[in-house]
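Peer 1: Sharing a model that was predicted from the sequence below.
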Amino acid sequence: MPEKYPQLLWCMWQGHSARDMAEVTGLTENTVKFYLRDIYRRIGSRGKSALESFMKREGLL
């Protein structure tokens, strides 16, 4: 998992926008959107329950 993913996952969990995530992480908004697409692909869904399951599997919750 890329270095910024845990931070992005927490931002997603809290409902932040891509723009907010970019400010928090120091990445560009386009990079954040690219990472989000990859995260959603790995999760297989855009739902919060799938996000929670993924975060538990990765040891983030």
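Peer 2: Received, thanks.

Peer 1: contacts, neighbours, all on C-alpha from now
Peer 2: Fine.

Peer 1: by contact count, what packs against whatever helix or strand residue 30 lives in?
Peer 2: Taking DSSP states H and E as the criterion, residue 30 maps to helix 29-43. Applying 3 or more Cα pairs under 8 Å, 6 or more residues apart in numbering; DSSP states H and E, we find helix 29-43 packed against helix 5-13, helix 18-25, helix 48-57.

Peer 1: Okay, one more to line up with it:
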Amino acid sequence: MLGVVSKIVAAGDSVQLMGFGTFATGARAARSGRNPKTGETIKSAATKTVKFTAGKAFKDAVNQ
């Protein structure tokens, strides 16, 4: 099941599991950061990321 969800989300579609939540792709913009060890400024490239939004039933189960 995880393999199927991974393939669908990697293709740019979202997967909704009723009562659990939704997996979708998101975009992370390019940004600059700092290496905490050396203090050197580094640049991070723009990347795709996976977003998960918990469904109402899942949230309710966690908050009981």
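Peer 2: Thanks, I have the structure now. Everything numeric in this text was worked out from a predicted model, so none of it was measured.

Peer 1: where does the TM-score land?
Peer 2: The TM-score (TM-score structural alignment, normalised by the length of the first structure) is 0.29; 27 aligned residues with a Cα RMSD of 2.7 Å.

Peer 1: hang on, the earlier thing: kindly calculate the angle that the helix holding residue 30 of the first structure makes with helix 18-25.
Peer 2: Orientation check (axes from the mean of the first three to the mean of the last three Cα atoms, to 10 degrees): helix 29-43 of the first structure against helix 18-25 gives 100 degrees.

Peer 1: got the contact list for helix 29-43 of the first structure?
Peer 2: 5, 8, 18-19, 21-22, 46, 50-51, 54 (Cα atoms under 8 Å, 6 or more residues apart in numbering).

Peer 1: That helix: which residues count as buried?
Peer 2: 29, 32-33, 35-36, 39, 43 (16 or more other Cα atoms under 10 Å).

Peer 1: what do you get for stretch 6-23 of the first structure?
Peer 2: Applying 16+ other Cα under 10 Å to stretch 6-23 of the first structure flags 8-12, 18, 21-22 as buried.
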